[in-house]
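1. this one's sequence-less:
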């Protein structure tokens, strides 16, 4: 219980001060006149003024409150390295015991995990949240149990009590990390792109470590190549992308004995491969209505460089026109089919037949071109079934079907086969407004030898056959009536989409691969897609960044498409395999922000800690004691950290009593005035 005198004036305070000045003037005048009772009159005036000030005695019933010490425990990813979890656990128990030994002091613990995404360690944010729940008047101190690596220093709160830091880690800790300093988001296929890497060492690097280390590079989880590179220097790595779409390039540094973690020994770069120009050679055997359709389709794409030749005057044509008067351009057969054939991405023979223009050696060169990775599309016309068929050439070895010498000319609607419903080239092709496709009126009868029949015509005869030959691809379209769809005959059909997909499949675009395993990520959730022409149940094995594995069953969501979603428990590089195909995907960076700096260091905490006269202590030097220090004094020393007692309390009851009744002041004033009058009367 405490007591103090308070005043509750009966008149406005300015008026009381005015009366006080007036009383002082009267007393001063009495003193000047030499009146013997001037001091008695002054005391009487003070009694009146005291009565007007209304002095009271206020007593409070106070309940003492305990001091609070806040302990923020950093349990982020970097705090799980080496023996830091054991260090942290021991330090928490020691702090708990030290606080328990102090009278009227309690401990509040807040544990901090990894931030969302790649935010890193939000240590100061956690401290601010903890202090928001603690009355400032009771805060005796705050302790951060961390490795000193935080990523929100600008959010450090102002504290009325000392802030201390207990650092985990060891003095001989060291680590090596791989850093990608420059990587483009896009690159042109076949052209060299340069990535800038750097390998740096941190901490107490052993003297036995050399100046070079081994770095392995792999693209899309393929075979890795190893190189010796210098440590501590920037390194330019030339990379050439070999396929369009997303290319995942992984760099990894050989792990060394004794380093803190291998999580930052790898880096993943995702580069989107794009084609600069698509070079297409279109050879039309003769003018026909579908020739313009092919030309318009290919010329409508600004990224296509089209070389188109139509054979109007074959060598066997004898019309008597002198050669000097012909305005036709000579067909540069040697230049196209010998010298520059490898420069084309796609070769199309549109209703072409053998007329002696291209000798067998040229067709043999086309076959070699396909086997080495080229693409060939045959749009067959009636001549494909005859004696002059292009099939009667070295191309027969790579074509997926043989003509039966029969040409069927009757109306039919192209259909997608059961296999075609699973193949990405024809999957999901639909007619406009849900109607039926328009009819075609010619079909070259084929006898399939190999490949995949994805579209059929009359009586389920093959219409579109796809095949892989060596490293290249071949497509055979057994009709020259696709142009009817472009004219909208009987409602037309998806000619543009079909031919676009067909061209992209032949260009090996990843999204049109019929056997593919892919994954996309949104935050920490990855969507896994397995495309396959078979109907067998599918599952994938997922290798996590921490070395563990998970197995996930895939569900068929559409014909030929199996999928599932998986939420990654942490950021990093994940490897997926179904036993046949493999792929990699990075959820966030391969080495998250937590692993950019792994060596325990209190340098970043010096500012907020020194501002409160606190201290930074490494746990490897021993756990300090806790003791009380007065406010404003240095709160740390050798082997100890200080907290400031706050002496906070809770007022449970307040009582106010007047010092004396008003009539007592009036009686005292009257007696003093009477005494002054009597004293002056005697004189």
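-> Arrived safely. Everything numeric here is computed off the predicted structure, so don't read it as measured data.
2. only C-alpha atoms for contact and neighbour calcs from this point on.
-> Will do.
3. count of residues packed around residue 333?
-> Counted with other Cα atoms under 10 Å, residues neighbouring residue 333 total 13.
4. how close does it sit to residue 414?
-> For residue 333, the distance to residue 414 (Cα to Cα, to the nearest Å) stands at 35 Å.
5. I'd say residue 152 and residue 128 touch.
-> No - in this structure residue 152 lies outside contact range of residue 128 using Cα atoms under 8 Å: 11.2 Å.
6. show me the helices in the stretch 551-683 of the chain, by range?
-> Read by DSSP state H, counting those that start in this stretch, the stretch 551-683 of the chain holds these helices, from start to end of the chain: 606-610, 662-682.
7. do the chain as well
-> Counting by DSSP state H, residue ranges of the helices within the chain are 13-33, 38-53, 84-100, 123-132, 289-299, 333-334, 360-371, 483-486, 495-506, 606-610, 662-682.
8. could the helices of the stretch 551-683 of the chain go into a markdown table alongside mean neighbour count?
-> Written out in a markdown table, the entries for the helices of the stretch 551-683 of the chain read as follows (neighbours: other Cα atoms under 10 Å):
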| stretch | mean neighbour count |
| --- | --- |
| helix 606-610 | 17 |
| helix 662-682 | 16 |
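9. hold the first one in mind and look at this next one:
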């Protein structure tokens, strides 16, 4: 029980101060005038002023509350290295037993798990949640058992008691890690991009570790090994072999005695893009759709277009001297012999043999296709004539043979059943609700895939692969009608864009492809195919474990599957003849970026609360009681600060000057002063 004197004045304090000043002035005046009763008058004034101040005695019945100590045990991934987990558990049990045995002390034991989405060790966030559930006035201490690798140390948190860090790990620990300092998301195919790598040794590094082996693998291929300097930046020029995603894996083999090899690997996923696409467009003669291809290709800033239109064939004899012609001579030899391999795509728009391109040149174009080039033929009536490109050396690579018939009738282009699965024609806008075309060249498809049909289901667009290259045949020269909005038009630009990019082997338009996209530890596997069914996808994880997963149809020509990867690293996927690789998660999670135990990360937070950092390998510290504001740690011991918190169970108030007593005292002093002065 405690007692406290409280004041509840009957008058405001400023007025009471004025009354006090007046009373004191009267007492002083009586003293100056020599009145014998001045002291009694002063006592009477004091009694009246005390009564006006309203003094009362407050008594409380208090029940003392226990002090609370929070014990945070780090159970993140880095704590599972070496014997850290055993160290931490043993020390936590010992400290918990010591705190439980103390009088007037309660223990709150909490754990710090792995952070979500590779967030690392969130110790301060965990302490913040624990403090939010407890009265701050009862917190006597916070003890964290961890390796000190905390990733939210800068979280603003007001700690009400000393914070102590008890470090797990050994002073003899050492580790090696691989860092990739710059890794662009995109790179130009065939052009070197420079990556900066660094191999670092941390902790008590043994002697003789100046060189380390480095293995480099692209898309899961057998790695190449190099010996590099430790502790120095390595400038590595790298050229991407193909478009789309390229997965590059860098690995440093595990050395004897290092803590872990989880930070010895770096997975880089870079998209290969073309710098400039070089396209050669050869228009056989001017026609209404002659600018269609030119406008399409010129609208793409990444395309370098070389366009020639044959306005004056060799057989034309009009008597005009050659020196007076303003036309540019067609550089046939330079384009079709010397520099043909510099082009990514060659388009023949209504071209027919006129003697401009000798058979030798066209035979070189056929060779260009077989070696990996791409040729698109937009056929007009010329393709059905005796001067057709089919009746040249290019005929050996053409996917269809003309019948010599030109169908001059209106029809609506449609996507074939196979075309609904092909990336070039699947999902075209407003499919089937297109304007009609007015001409089609009758051809007999002999190879490739018919993805669009015309008059009476005849082949209209045929796509074919010839050895390493690709050929496309569009059996009509009326695609431009869509561009003019004839009968509502159609997706001309989208179709021709897809067609050109398929021929230039853009990965997203491959009809037979296996791809995967990662979100955290999950991967979405997609198989594009022209087949009706696909076998199960075979997944090989970084540890070599194999899983077979059935794929479900997600749309025409598309099959999908979802897989949750059990670990981070490089996964190999195989579905029939299609293969790919994908990396899940960072190669070195945040928990393993730096693994050597240290108190430097939390040093400032610990010092601000006058706590301490001690190593568990030197023994579990003793627990002492220290006063608030004093150093709370020393050699072999840590301190907690008793808070003296209590709970008030009952409160009683009693006036110190009841009215009758005030009246009795004041009147007694006044009468006494009057009698003393009157007797004089």
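-> That came through fine. Worth saying up front: this structure is predicted, and the values here are computed from it rather than measured.
10. trace residue 631 of structure 2 over to structure 1, please.
-> Correspondence of residue 631 of structure 2 to structure 1, assessed by TM-score structural alignment: residue 634.
11. so that match makes contact with residue 609?
-> No - with contacts counted by Cα under 8 Å, residue 634 of structure 1 stays clear of residue 609, the gap being 11.4 Å.
12. OK, contacts around the match of residue 631 of structure 2?
-> Residue 634 of structure 1 sits next to 613, 614, 642 when contact means Cα atoms under 8 Å, 6 or more residues apart in numbering.
13. ok, longest strand in structure 1?
-> For structure 1, the strand that runs over the most residues, judged by DSSP state E, is strand 192-203.
14. helices or strands up against that strand?
-> In terms of contacts (3 or more Cα pairs under 8 Å, 6 or more residues apart in numbering; DSSP states H and E), strand 192-203 of structure 1 is packed against strand 174-182, strand 234-240.
15. winner for burial among the ones you listed?
-> Ranked by average neighbour count under the criterion mean count of other Cα atoms under 10 Å, these are headed by strand 174-182 at a mean of 20.
16. got the angle between it and strand 192-203?
-> Calculated by axes from the mean of the first three to the mean of the last three Cα atoms, to 10 degrees, strand 174-182 of structure 1 forms an angle of 150 degrees with strand 192-203.
17. what's next to strand 174-182 of structure 1, contact-wise?
-> Around strand 174-182 of structure 1, the neighbours that count as contacts under Cα under 8 Å, 6+ apart are 195-206, 252-253, 258-262, 264-267, 596, 598-599.
18. separate out the buried members of those.
-> Buried by 16 or more other Cα atoms under 10 Å: 195, 197-199, 203, 252-253, 259-262, 264-267, 596, 598-599, out of those.
19. ok so, going back, is it possible to get TSV of the helices of the stretch 551-683 of structure 1 that adds distance to residue 446 of structure 1?
-> Compiled in TSV, the helices of the stretch 551-683 of structure 1 are given as follows (distance: least, Cα to Cα, whole Å):
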stretch	distance to residue 446 of structure 1
helix 606-610	81
helix 662-682	125
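20. closest one to residue 5 of structure 1 among those?
-> Of all those, the one in closest proximity to residue 5 of structure 1, counting by Cα to Cα, is helix 662-682 (16.1 Å).
21. with structure 2 overlaid, how far apart is the closest one on average?
-> With the two structures superposed, helix 662-682 of structure 1 lies on average 5.5 Å from its match in structure 2, counting by mean Cα distance after the TM-score superposition for structure 1.
22. angle of that helix against helix 38-53?
-> 170 degrees.
23. ok, back up a step: which one of the helices of structure 1 lies nearest to residue 280 of structure 1?
-> Comparing these by their distance to residue 280 of structure 1 (Cα to Cα), the top pick is helix 289-299, with 8.3 Å.
24. mind listing what's buried in the closest one?
-> Neighbour-count burial for helix 289-299 of structure 1, with 16+ other Cα under 10 Å as criterion, is recorded at 290, 291, 293, 294, 298.
25. likewise for stretch 395-402 of structure 1?
-> So for stretch 395-402 of structure 1, counting by 16+ other Cα under 10 Å, buried means 395, 398, 399, 400, 401, 402.
26. ok, the first one to residue 504 of structure 1 distance?
-> Distance, residue 395 of structure 1 to residue 504 of structure 1, using Cα to Cα: 22 Å.
27. report the contact partners of residue 273 of structure 2.
-> Under the criterion of Cα under 8 Å, 6+ apart, the contact partners of residue 273 of structure 2 comprise 186, 187, 188, 189, 243, 244.
28. residue 301 of structure 2 versus the residue nearest to it when sequence neighbours are not counted, what's the distance?
-> Once its chain neighbours are removed from consideration, residue 273 of structure 2 has its nearest residue in residue 188; the separation is 5.0 Å (Cα to Cα, 6 or more residues apart in numbering). To residue 301 of structure 2, residue 188 of structure 2 is 15 Å away according to Cα to Cα.
29. between those two, tell me which one has more neighbours.
-> Looking at residue 188 of structure 2 and residue 301 with other Cα under 10 Å, you find the greater number of neighbours at residue 188, namely 19 against 9.
30. follow-up on the earlier one: matching residues in structure 2 for the longest strand of structure 1?
-> Under TM-score structural alignment, the match for strand 192-203 of structure 1 in structure 2 covers residues 192-203.
31. that older thread, mind putting the contacts of residue 273 of structure 2 into a markdown table with distance to residue 49 of structure 2?
-> As requested, the contacts of residue 273 of structure 2 are arranged in a markdown table below (distance: Cα to Cα, whole Å):
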| residue | distance to residue 49 of structure 2 |
| --- | --- |
| 186 | 87 |
| 187 | 90 |
| 188 | 93 |
| 189 | 96 |
| 243 | 96 |
| 244 | 93 |
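32. so which of those hold up in structure 1?
-> With contacts defined as both residues aligned by TM-score structural alignment, their matches' Cα atoms under 8 Å, 186, 187, 188, 189, 243, 244 are the ones among the contacts of residue 273 of structure 2 whose aligned partners also touch in structure 1.
33. much appreciated, bye for now.
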